[in-house]
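In: Kindly return the folded structure for what I paste below:
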Amino acid sequence: MNRAFSRKKDKTWMHTPEALSKHYIPYSAKFLGSTEVEQPKGTEVVRDAVRKLKFARHIKKSEGQKTPKVELQISIYGVKILDPKTKEVQHNCQLHRISFCADDKTDKRIFTFICKDSESNKHLCYVFDSEKCAEEITLTIGQAFDLAYRKFLESGGKDVETRKQIAGLQKRIQELETENMELKNKVQDLENQLRITQVNSSPAGSVTPKSPSTDIFDMVPFSPMSPQSSTPTRNGTQPPPVPSRSAEIKRDLFGAEPFDPFSCGAGDFPPDIQSKLDEMQEGFKMGLTLEGTVFCLDPLDSRC
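Out: Next up is the predicted model:
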């Protein structure tokens, strides 16, 4: 992992791994907003974004608009930005999408991070004004990133390509089952049409209706959903019933539960990343750069 610190020496982590793995660390801050940036990393990149958002916030403040307060919830599953009153999630930034995080070393209030948007794939810079704990929040995000990456590797993140192939096979099986069901319905329609034709073309009472459980050849239609228990084996015993696919729909080809890259099971905050393991691996390999820099360059800011 390419984790870089611009501070003179690395800081020790502030929280226990359990606090970030099983729960989350909350922080209160004012949200200056977010803006698109051209690069995923760089002090100059975030400095320009901070200056831009500070100026926009100054204009809104002169118009009587207050800077909205938010609650940050930091865990190994990402950084959530919520409304502090309603707890409605405004933004959910997964850690493997966060590439740069920095705080203002001059006043300890401003901090920012760059995150790749999941829909547009654009890099967005989020800027916050905290209660003099910008450095602590930056380090907490760094610790959460470090823990998430370690758990990702320990839980099978190295087998991304294999799991992608398994996911592809699962998708193909579902497609074949859907196709089989469509063909079964077409055969049933043809059987119904043939019965109607026979009834209309034969003398009254000369046609014995066929059982709806057999096809036009007096055979039970093949269905992978039904157990093939009607054919005895050589020793006369019945073969074991074939399990229904409906009982296995939530399991993979090997009977395992859906893959969770952190706990291989249902976690407290299960992320929707089963189909994006390759993206997670790429994001974690890029690493998270933490920096303490100078943002307080705007003459409009009274604290500068």
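In: Only C-alpha atoms from now on, for both contacts and neighbour counts.
Out: Fine.
In: Do a quick rundown of the strands in the stretch 1-150 of the chain.
Out: Using DSSP state E, counting those that start in this stretch, the strands of the stretch 1-150 of the chain run over 4-5, 25-37, 69-75, 78-82, 89-93, 98-104, 110-116, 123-130.
In: which other helices and strands contact the second one?
Out: Going back to what we said before, that points to strand 25-37. Using 3 or more C-alpha pairs under 8 Å, 6 or more residues apart in numbering; DSSP states H and E as the contact test, the elements touching strand 25-37 are helix 43-62, strand 69-75, strand 123-130.
In: Turn these into JSON lines, including distance to S28 and mean neighbour count.
Out: As requested, those are exported to JSON lines (distance: least, C-alpha to C-alpha, whole Å; neighbours: other C-alpha atoms under 10 Å):
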{"stretch": "helix 43-62", "distance to S28": "18", "mean neighbour count": "17"}
{"stretch": "strand 69-75", "distance to S28": "5", "mean neighbour count": "23"}
{"stretch": "strand 123-130", "distance to S28": "7", "mean neighbour count": "23"}
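In: Output the ones you listed as JSON lines; include the columns distance to E36.
Out: Converted to JSON lines, these look like this (distance: least, C-alpha to C-alpha, whole Å):
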{"stretch": "helix 43-62", "distance to E36": "8"}
{"stretch": "strand 69-75", "distance to E36": "20"}
{"stretch": "strand 123-130", "distance to E36": "4"}
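In: what's the closest of the strands of the stretch 1-150 of the chain to S201?
Out: strand 89-93 (67.1 Å; C-alpha to C-alpha).
In: What residues sit buried inside the closest one?
Out: Neighbour counts over strand 89-93 (16 or more other C-alpha atoms under 10 Å) mark N92, C93 as buried.
In: and the angle for that strand with strand 69-75?
Out: If you take axes from the mean of the first three to the mean of the last three C-alpha atoms, to 10 degrees, strand 89-93 sits at 40 degrees to strand 69-75.
In: can you list the residues that contact strand 89-93?
Out: Contact with strand 89-93 is made by G78, V79, K80, I81, L82, D83, C115, D117, as judged by C-alpha atoms under 8 Å, 6 or more residues apart in numbering.
In: which of these has the most neighbours?
Out: C115 (26 neighbours; other C-alpha atoms under 10 Å).
In: Quick check: closest non-adjacent residue to that residue.
Out: Counting by C-alpha to C-alpha, 6 or more residues apart in numbering, C115 lies nearest to I98, which is 4.3 Å off, once chain neighbours are set aside.
In: Now show me the structure for the sequence below, then we'll compare the two:
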Amino acid sequence: MCFTLKYLGMTLVEKPKGEDMAAAAIRRIVATARVGARKFQKVILTVSPRGISLQDADTKEMVENISIYRISYCTTDKLQNKVFAYVAQSQESGALECHAFLSPKKKIAQAVTLTVAQAFQMALDLWEATHAGSRQDQPLHPSCVLESSEASRPPESAPFRHHFGVQYVQVRPMPRAVWN
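Out: A predicted model of the protein is given here:
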């Protein structure tokens, strides 16, 4: 799925998840964006089970590719309801970054959030299908993927909840073999 959005900016965060953390980060990004008189970069945000890719809408140049396994949280802000944001671990520094985007409508921001949540589920389903039976043999990495809260899945550890728009999902550790 592709969405045309305006990139507002990025700020570092200390936690990988949390509604309060995201709201504070979005407030900082929006406040900084309002101070500057610059025109926002228009990007095409593409969501897939592999992750999020950002392409400049004007030049068609690739801006960034973010692996689905590096994304720990995404949300549509409650107060700034046209703003979609995600938190991901930087591939270069390892720092947690919150990136925010302005959509033309509230429903588009919500659609992006829901699409990312669905991409997590698809990535998990694909990973489970290809690694069925070998999960116990692989060491765990502290990075996370999302897991639905279906009763048919056995609890593996004390999962914590993420809020993605209107859906609640659980997070569990991802094996080191798929961490890129």
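In: ok so, going back, so which of the helices and strands packed on strand 25-37 of the first structure comes closest to V160 of the first structure?
Out: Taking these one by one with C-alpha to C-alpha, strand 69-75 is closest: 22.7 Å.
In: what's the closest one aligned against in the second structure?
Out: Matched against the second structure by TM-score structural alignment, strand 69-75 of the first structure falls on residues 42-48.
In: The equivalent of F55 of the first structure over in the second structure: what's it in contact with?
Out: Per TM-score structural alignment, the equivalent position to F55 of the first structure in the second structure is A31. Residues in contact with A31 of the second structure (C-alpha under 8 Å, 6+ apart): none are found.
In: I'd like the strands of the stretch 1-150 of the first structure as JSON lines, with distance to G168 of the first structure appended.
Out: Converted to JSON lines, the strands of the stretch 1-150 of the first structure look like this (distance: least, C-alpha to C-alpha, whole Å):
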{"stretch": "strand 4-5", "distance to G168 of the first structure": "36"}
{"stretch": "strand 25-37", "distance to G168 of the first structure": "34"}
{"stretch": "strand 69-75", "distance to G168 of the first structure": "30"}
{"stretch": "strand 78-82", "distance to G168 of the first structure": "27"}
{"stretch": "strand 89-93", "distance to G168 of the first structure": "27"}
{"stretch": "strand 98-104", "distance to G168 of the first structure": "28"}
{"stretch": "strand 110-116", "distance to G168 of the first structure": "26"}
{"stretch": "strand 123-130", "distance to G168 of the first structure": "29"}
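In: Nearest to E191 of the first structure, out of those?
Out: Closest among the strands of the stretch 1-150 of the first structure, using C-alpha to C-alpha: strand 89-93, at 53.3 Å.
In: What is the mean deviation of the closest one from its aligned residues in the second structure?
Out: Strand 89-93 of the first structure differs from its equivalent in the second structure by a mean of 1.6 Å after superposition (mean C-alpha distance after the TM-score superposition for the first structure).
In: quick one: that strand to strand 110-116, angle?
Out: Using the same axes, to 10 degrees: strand 89-93 of the first structure against strand 110-116 is 70 degrees.
In: Residue range in the second structure corresponding to strand 89-93 of the first structure, please.
Out: The aligned range for strand 89-93 of the first structure is 62-66, by TM-score structural alignment.
In: Kindly report the same for stretch 123-131 of the first structure.
Out: By TM-score structural alignment, stretch 123-131 of the first structure lines up with residues 96-104 in the second structure.
In: same deal with stretch 147-155 of the first structure?
Out: The aligned range for stretch 147-155 of the first structure is 122-130, by TM-score structural alignment.
In: Average offset of the matching stretch relative to the first structure?
Out: Stretch 122-130 of the second structure versus its aligned partner: 0.6 Å mean (mean C-alpha distance after the TM-score superposition for the first structure).
In: OK, contacts around K17 of the second structure?
Out: With contact taken as C-alpha under 8 Å, 6+ apart, K17 of the second structure is in contact with S72, Y73, V87, H162.
In: Can you verify my assumption that the second one contacts R161?
Out: No - the pair Y73 of the second structure / R161 is not scored as a contact, 10.2 Å apart, by C-alpha atoms under 8 Å.
In: So the two - more neighbours on which side?
Out: Y73 (26 against 16).
In: That one and D58 of the second structure: what is the separation?
Out: 28 Å (C-alpha to C-alpha, to the nearest Å).
In: What of I108 of the second structure?
Out: 20 Å.
In: what about these two, which has more around it?
Out: The residue with more neighbours, out of I108 of the second structure and D58, is I108; 20 against 10, by other C-alpha under 10 Å.
In: follow-up on the earlier one: can you check which of the helices and strands packed on strand 25-37 of the first structure gets nearest to Y149 of the first structure?
Out: Across those, closest to Y149 of the first structure is strand 69-75 (C-alpha to C-alpha), at 12.1 Å.
In: mean distance, the closest one to its aligned residues in the second structure?
Out: Averaged out, strand 69-75 of the first structure is 0.5 Å away (mean C-alpha distance after the TM-score superposition for the first structure).
In: Counting by contacts, list what that strand packs against.
Out: helix 17-21, strand 25-37, strand 78-82, helix 134-154.
In: ok, now with 10 Å
Out: helix 17-21, strand 25-37, strand 78-82, strand 89-93, strand 123-130, helix 134-154 (3 or more C-alpha pairs under 10 Å, 6 or more residues apart in numbering; DSSP states H and E).
In: how big is the angle separating that strand from helix 134-154?
Out: Using the same axes, to 10 degrees: strand 69-75 of the first structure against helix 134-154 is 30 degrees.
In: Could you give the separation of the match of stretch 147-155 of the first structure from the chain centroid?
Out: Averaged C-alpha coordinates place stretch 122-130 of the second structure at 17 Å from its chain's average position (C-alpha atoms, centre = their mean, to the nearest Å).
In: Only the buried residues of it, if you could.
Out: In stretch 122-130 of the second structure, counting by 16+ other C-alpha under 10 Å, buried: M122, A123, L124.
In: what sits in contact with each of Y73 and R161 of the second structure?
Out: K17, G18, L146, V171 (C-alpha atoms under 10 Å, 6 or more residues apart in numbering).
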